[in-house]
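Novice: Need a 3D model of the sequence below.
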Amino acid sequence: MKRPILLHPDPRLKKTCAPLDDISDEVRVLAADMLETMYAAPGVGLAAPQVGVLSRLIVVDCVKSEEDGPARPIAMVNPEVLQASDETNVYEEGCLSIPDHFADVTRPKVVKVGWLDLDGTPREEEFDGLWATCIQHEIDHLEGKLFLDYLRPLKRQMITRKMQKLKREKAREAS
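Specialist: You can find the predicted model right below:
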């Protein structure tokens, strides 16, 4: 089931999320809903707080087209960066909670990530390039951090004001 995506500014997007102690059927349904929501948006990553659930769960799939190979959806419970390279990459990042706004963000180029899969099995993998950027971006959401937090204050304020205006317009349309 597709879920509504929270738009910045929303206080839930600035909260630190609690670890998941139990991977229940409810968590598996949430992960499936998040993947459906992410693909429909369309996006390459989504964190649980973006759909209003303050739990440490993210979904990612950075395969953008069939030429890149088959889709590779990954759900990560309690993900954490275990190692990060000194070498960095700059990607123009966007966010489903901040539609139509993009900015260059510098992050480690390669990260080793540990997480639990939806069966509760511990996983570890090294990610590079867009995958590394996307996973770091989503893990930031679990810490209440947005890509805007990497920007200069003036640019951050400008985007926040535009988002407040967009939310007011959407609220008027809905009423």
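Novice: hey, let's count contacts and neighbours off CA atoms from now on
Specialist: Noted.
Novice: How much space separates Glu143 from Pro4?
Specialist: 20 Å (Cα to Cα, to the nearest Å).
Novice: Name the residue in these two with the higher neighbour count.
Specialist: Looking at Glu143 and Pro4 with other Cα atoms under 10 Å, you find the greater number of neighbours at Glu143, namely 16 against 12.
Novice: right, and that one touches Ala18 too?
Specialist: No: counting by Cα atoms under 8 Å, Glu143 stays clear of Ala18, with 9.4 Å between them.
Novice: residue boundaries of the strands in this structure?
Specialist: Using DSSP state E, the strands assigned to the chain run over residues 45-47, 57-60, 74-84, 88-95, 98-108, 110-116, 122-128.
Novice: List the buried residues for the fourth one?
Specialist: Right, strand 88-95. The neighbour-count check on strand 88-95 (16 or more other Cα atoms under 10 Å) flags Asn89, Tyr91, Glu93, Gly94, Cys95 as buried.
Novice: go on, the fifth one?
Specialist: Neighbour-count burial for strand 98-108 flags Ile98, Ala103, Val105, Arg107, Pro108 (criterion: 16+ other Cα under 10 Å).
Novice: Touching, the fourth one and Glu93? I think so.
Specialist: By that I understand Arg107. No: between Arg107 and Glu93 there is no contact, the gap being 10.7 Å when judged by Cα under 8 Å.
Novice: Now the second one, please; I'll put the structures next to each other:
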Amino acid sequence: MIREILVYPDKRLRLKSKDVTAFDAQLHTLLDDMYETMIAKEGIGLAAIQIGIAKNILIINLVDEEGMQQKEDLIEVINPKITHKEGEEVYQEGCLSVPGYYDDVKRAEKIKVEYYNRFGEKIVQELDGLLAIAMQHEMDHLLGHLFIEKLSYLKRKKFEKEWKKKIKVDK
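Specialist: A predicted model of the protein is given here:
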């Protein structure tokens, strides 16, 4: 089922998510709905809070060399923790909760992350490139943060001004 994505400045996007304790059919349905929603909205990542559910759940599905998203490449991440960060990289990010806006964000180049899959199995991965960027972006959502908060003061002011104009036009 495709769910509605919360859009900035919706206050629910500021909620801090809670850990998942039950790896059950309800969780599996939520993960499946998140995948359908992300694909329908042409995203590469989605945190549960973006559909109004304050749980430490996110999914990432990057595109392959042909520009396609393959379901077998889907990463389902539950209760993630970054245990190591290294380097620095600037990448132009966008967000389904801030549609149509993209800007450069500085993040760790490489990360080591621990999380659980849908069956409660622990996974430890070392990530770099876009996958590391996407993981950090989605994990920020779980803490109630959006990528626009990482912009410089001047860029943030410019964004707020443009966003207010966009909201008026869309109404």
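Novice: Need the TM-score from the superposition.
Specialist: Here the superposed chains carry a TM-score of 0.91, computed using TM-score structural alignment, normalised by the length of the second structure; 170 aligned residues with a Cα RMSD of 1.9 Å.
Novice: where exactly do the helices run in the first structure?
Specialist: 25-40, 129-142, 153-174 (DSSP state H).
Novice: Give me the number of neighbouring residues for the residue nearest to Ala18 of the first structure when sequence neighbours are not counted.
Specialist: Take Ala18 of the first structure and drop its neighbours on the chain: the residue closest to it by Cα to Cα, 6 or more residues apart in numbering is Ser55, 5.1 Å away. Under the neighbour criterion other Cα under 10 Å, Ser55 of the first structure is assigned a count of 19.
Novice: And the one 5 residues further on, by the same measure?
Specialist: Number of residues near Val60 of the first structure (other Cα under 10 Å) recorded here: 23.
Novice: so what's it up against?
Specialist: Residues counted as contacts of Val60 of the first structure (Cα atoms under 8 Å, 6 or more residues apart in numbering) are Leu35, Val44, Gly45, Leu46, Pro73, Ile74, Ala75, Cys134, Ile135.
Novice: Just give the closest residue to it, not the sequence neighbours.
Specialist: Leaving aside its sequence neighbours, Val60 of the first structure sits nearest to Gly45 (Cα to Cα, 6+ apart; 4.2 Å).
Novice: My guess is that neighbour contacts Glu36. True?
Specialist: No: in this structure, Gly45 of the first structure is not within contact of Glu36 by Cα under 8 Å, at 11.0 Å.
Novice: who's more crowded, the two?
Specialist: It is Gly45, of Gly45 of the first structure and Glu36, that has more neighbours when counted by other Cα under 10 Å, with 25 against 15.
Novice: Roughly how far does the more buried one sit from Tyr39 of the first structure?
Specialist: Distance from Gly45 of the first structure to Tyr39 of the first structure, by Cα to Cα: 9 Å.
Novice: Equivalent analysis for Arg72 of the first structure, please.
Specialist: Applying Cα to Cα to Arg72 of the first structure and Tyr39 of the first structure gives a distance of 12 Å.
Novice: Equivalent analysis for Thr160 of the first structure, please.
Specialist: Using Cα to Cα, one obtains 25 Å as the distance from Thr160 of the first structure to Tyr39 of the first structure.
Novice: just Val60 of the first structure next, same as before
Specialist: Separation of Val60 of the first structure from Tyr39 of the first structure (Cα to Cα): 10 Å.
Novice: before we move on, the earlier item: so if I had to pick from Arg72 and Tyr39 of the first structure, which one is more boxed in?
Specialist: Of the pair Arg72 of the first structure and Tyr39, Tyr39 is the one with more neighbours under other Cα under 10 Å, namely 17 against 11.
Novice: Return the set of buried residues in stretch 39-59 of the first structure.
Specialist: Across stretch 39-59 of the first structure, burial judged by 16+ other Cα under 10 Å covers 39, 43-51, 54-59.
Novice: residues touching Val105 of the second structure, list them.
Specialist: With Cα under 8 Å, 6+ apart, Val105 of the second structure has these contacts: Val90, Tyr91, Gln92, Glu93, Phe147, Lys150, Leu151.
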